[in-house]
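Colleague: Build me a model:
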Amino acid sequence: MSIACGVGCVVVIGCIRWAWKRCSYIGSDDSEAWPIATMEEFEPIPRICRVILAVYEPDPDHPQYPPSNHYRVNYDNILKRVTYEETQGHSPPYIIYSDHENREIVLAIRGLNLYKESHYKILWDNNLGKQMFDGGYVHHGLLKSATWILSRESETLKMLWMESGKNYNMVFAGHSLGAGIAALLTVIVVNHGDQIGGIPRSNIRCFAVAPARCMSLNLAVKYANVIHSIVLQDDFLPRTPTPLEDIAKSIFCLPCLMFCLCLSDTFMPEDRKLKDPRRLYAPGRIYHIVEREFCRCGRYPPEVRTAIPVDGRFEHIVLSCNATSDHAIIQITNETEKALQILKESGDETATTAPKVPIFDRLQTIEEEHKDALERAISMNILDAVTTTEEEESLEETNIEIKDCQDEDEDALNTLSKP
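Modeller: Below is the predicted model:
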């Protein structure tokens, strides 16, 4: 009897300890060791969030979801707005926006619409390990949507980039479902820049806001110098490793799903997660906005942390009442605005003295962080991870191909200009 009581006590204590660890785990724990982002690197993010939010507005003159600091988007520069009727279920709606002030051509894609069956079909069109791409694994349905958008808009984007004198940056952005599509669209364009007039990798950027997990770890690290993911505190989607079809089916009982995932997450060894090449992750470099602390009511001024994590890339589900509200694009937009304002104010305070981290040094640091992440992926035996040498060779090959395309364009123009 005493032995049974002792075993029972051990089990109860173990369960209480597990429950305490899980319930006390908060989103900010994922990035507590990450460095703080600088104002220069974070500056485009609130602006891009406003452009994404504009996709949700059917009537720009009467906005339904105006951010706290207004849109500041010139609706005359929305060159194309593609609706549900035009996409015919192949992708969410999107816009093409020309930002002349910041010299950017932006293709922004809206997020998941719970009332659209076509969005669920995109999410469900995937099985673990179903789709290989560029030496890794990607989400099949999201890749199909990205391919469809590129085949439809490549000529438009090419024309806009040519008209800009090939000086504008090409920005792909999206929220939630659209963020995953935008990330994979970026990977395609980086590898096939000739489809948009030979645009070089250095002119391509992606901002994935609250992204779905869409690519394997080797690809997430490989494209970290092009793709930037933005995650607000406890957002559930970038942390959810389950097949997205299960999320869609359980969306109305999300707390139950998250609790089950916590149990699964607890008993799965970390190295087993990392060594599964089919496991999908949030893409690229991650900017984590944190604003809440454990056992503290309310919010504190948002802090932006950034890194290219290899292990610990949002592997733990957070049991939080804010897990779904932190996924909302309007909430993320408002918090990015606050975070940028804080970064600007801290920059103004040190304006009379030399900055702690000069811009050029920070750019070098970002490059070094990417190389370190690639090397760490190799050292951890991540399947199909590329070395820095292979990455540089890939970039050189891409640049050669792009130069050949540009030479062909110049020859064609010279031929046409001859009498």
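Colleague: CA only for contacts and neighbour counts going forward, please
Modeller: Will do.
Colleague: what about Met1, distance to Cys15?
Modeller: 21 Å (C-alpha to C-alpha, to the nearest Å).
Colleague: and these two? which has more neighbours close in?
Modeller: Taking neighbours as other C-alpha atoms under 10 Å, Met1 and Cys15 compare with Cys15 leading, 12 against 6.
Colleague: Tell me the spacing between the more buried one and Gln195.
Modeller: From Cys15 to Gln195 the distance is 56 Å (C-alpha to C-alpha).
Colleague: Now show me the structure for the sequence below, then we'll compare the two:
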Amino acid sequence: MSVCCCGVECVVFIGFSRWLWKRCTYVGSNDSATWPSATPEEFEPVPRICRVILAVYEPNIRNPQFAPPGGYRLNPDWLIKRVTYEETQGRAPPYIIYADHHNREIVLAIRGLNLIKESDYKLLLDNRLGMQMFDGGFVHHGLLKSAIWLLNRESETLKKLWVENGRCYKMVFAGHSLGSGVAALLAVVVVNHGNKLGGIPRNLVTCYTIAPARCMSLNLAVKYADVIQSVILQDDFLPRTATPLEDIFKSLFCLPCLMFLICLRDTFIPEERKLRDPRRLYAPGRMYHIVERKFCRCGRVPPEVRTAIPVEGRFEHIVLSCNSTSDHGIVWIEREAEKALIRMKDSSVETVTSPPRVQRFERLQTIEKEHKDALERAVSLKVPHAETLEKELSEHGNPRSVEAKDLHTLEDKTTEESSRPQPKSIGERATWDELVAKLFKKSELGDLHLHRIQDAVPNSPGSQNS
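Modeller: Now for the predicted structure:
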């Protein structure tokens, strides 16, 4: 008996040691090891869009206080509108609308999570597993509600700008962190309700999600890969944090513990089960992965950008790295994206063998083919609700169209669902007000202050795993 017990202990020890070694040696560059490199033409807007998002944090871009190296490179006269927390009343993060006449773009940029704003936590936590369906897939309820509210508020402004500039400018939605989820779902809503912006076609709608949140199911993430581009720096934890997004909230307090638990849990979940769970949320669109560190290499290497529309292995593994939180910062992403773009341009000048126009046209054809192949791959893997491009064309008459509904009605419906009381049961999550009361305390002046970490973490809501 003792020999058998000893043998079982050895097997368990060896198995756990092997898992621990694989997890500790897993680096962010492994996620995109087989992806091709991006071209400077397709990656060129990323550093510029990052600077526009950074401008949301700046109270006055005419007299900047927090500008990145080289400045924002924006024309203050082209800033159309700046909206603060007081004006959004907690329905959406602050944002700006910027008319970039040089690049013929109308940009709506949304800032990321503010750690001291109660409204951002409420927006992030306003979701339950499988709660919200949209366009044949599942999306994050709170982020969709915020996107619909934002579109209803700014549709006339955006429509007027687009019409006044000859109906030829691109409509660009961009966001970082929490704002990336709002921007991604806003782009999806606009694609399906183009009449809200004067009938803007799909090919003029673009979205850049920087350090994206996981906000839509896999079929939608692949379906809108021609509209949404996600930019991820090396080991960033947010695109890798498993659904639901409540995990992100808890990670703010005990990130190392959460990472280890998620790694351990995901080890025992088969890839097929993840792919066939329609409620599991993913980072949206085409992925651009900026890689600057590699295994067994000291320090940083010259950044390179890899791109693909992955179906399986879509940033599913948490990276146990001391850079997993710093890689989430928009300042670092802008800096490394700028370095990578300069490096790509220098490399392309040395190796160019054909006129740029031909190269750009060939790359556009490749991107369209990659999107079509990704849709077919999703169908072959039996991803729920996934459809090929030809099937959507035959059923809807035009690619990816959905039944038009009044957005105000949809906003009221999502608001009603989020405010509807739920029956009390064992293990049920606290309401948002109860959660805020547990995590924050009010001073005599009415200011909110976080409780101590050791007091806050045990009272955070439990997560539902897929």
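Colleague: After superposition, what's the TM-score here?
Modeller: The TM-score (TM-score structural alignment, normalised by the length of the first structure) is 0.92; 402 aligned residues with a C-alpha RMSD of 1.9 Å.
Colleague: Leu393 of the second structure in helix, strand or coil?
Modeller: Recorded secondary structure, Leu393 of the second structure: helix (DSSP: H, G, I helix; E, B strand; the rest coil).
Colleague: Arg205 of the first structure in helix, strand or coil?
Modeller: Assignment for Arg205 of the first structure (three-state DSSP): strand.
Colleague: residues near it, how many?
Modeller: By other C-alpha under 10 Å, neighbour count at Arg205 of the first structure equals 22.
Colleague: these two touch, right, it and Ala224?
Modeller: No. Judged on C-alpha atoms under 8 Å, Arg205 of the first structure makes no contact with Ala224 at a distance of 10.2 Å.
Colleague: For Thr147 of the first structure, which non-adjacent residue is closest in space?
Modeller: Leu185 (6.9 Å; C-alpha to C-alpha, 6 or more residues apart in numbering).
Colleague: Kindly confirm my reading that the one you found is in a helix.
Modeller: Yes. Assigned with three-state DSSP, Leu185 of the first structure falls within a helix.
Colleague: Would you check that it makes contact with Trp148?
Modeller: No. Look at Leu185 of the first structure against Trp148 with C-alpha under 8 Å: they stay out of range, at 9.5 Å.
Colleague: okay, the two: which has more neighbours?
Modeller: Higher neighbour count among Leu185 of the first structure and Trp148: Leu185, with 23 against 16, using other C-alpha under 10 Å.
Colleague: ok, now which ones touch the more buried one?
Modeller: Leu143, Ala146, Thr147, Leu150, Phe172 (C-alpha atoms under 8 Å, 6 or more residues apart in numbering).
Colleague: now Leu233 of the second structure
Modeller: Ala211, His289, Ile290, Val291, Asp327, His328, Ile333.
Colleague: Not counting sequence-adjacent ones, nearest residue to the last one?
Modeller: Right, Ile333 of the second structure. Leu233 (6.2 Å).
Colleague: Could you measure from the one you found over to Cys168 of the second structure?
Modeller: Taken as C-alpha to C-alpha, the span from Leu233 of the second structure to Cys168 of the second structure is 32 Å.
Colleague: again with Leu264 of the second structure
Modeller: Leu264 of the second structure is 50 Å from Cys168 of the second structure, by C-alpha to C-alpha.
Colleague: Also Gly130 of the second structure?
Modeller: On the measure of C-alpha to C-alpha, Gly130 of the second structure and Cys168 of the second structure end up 38 Å apart.
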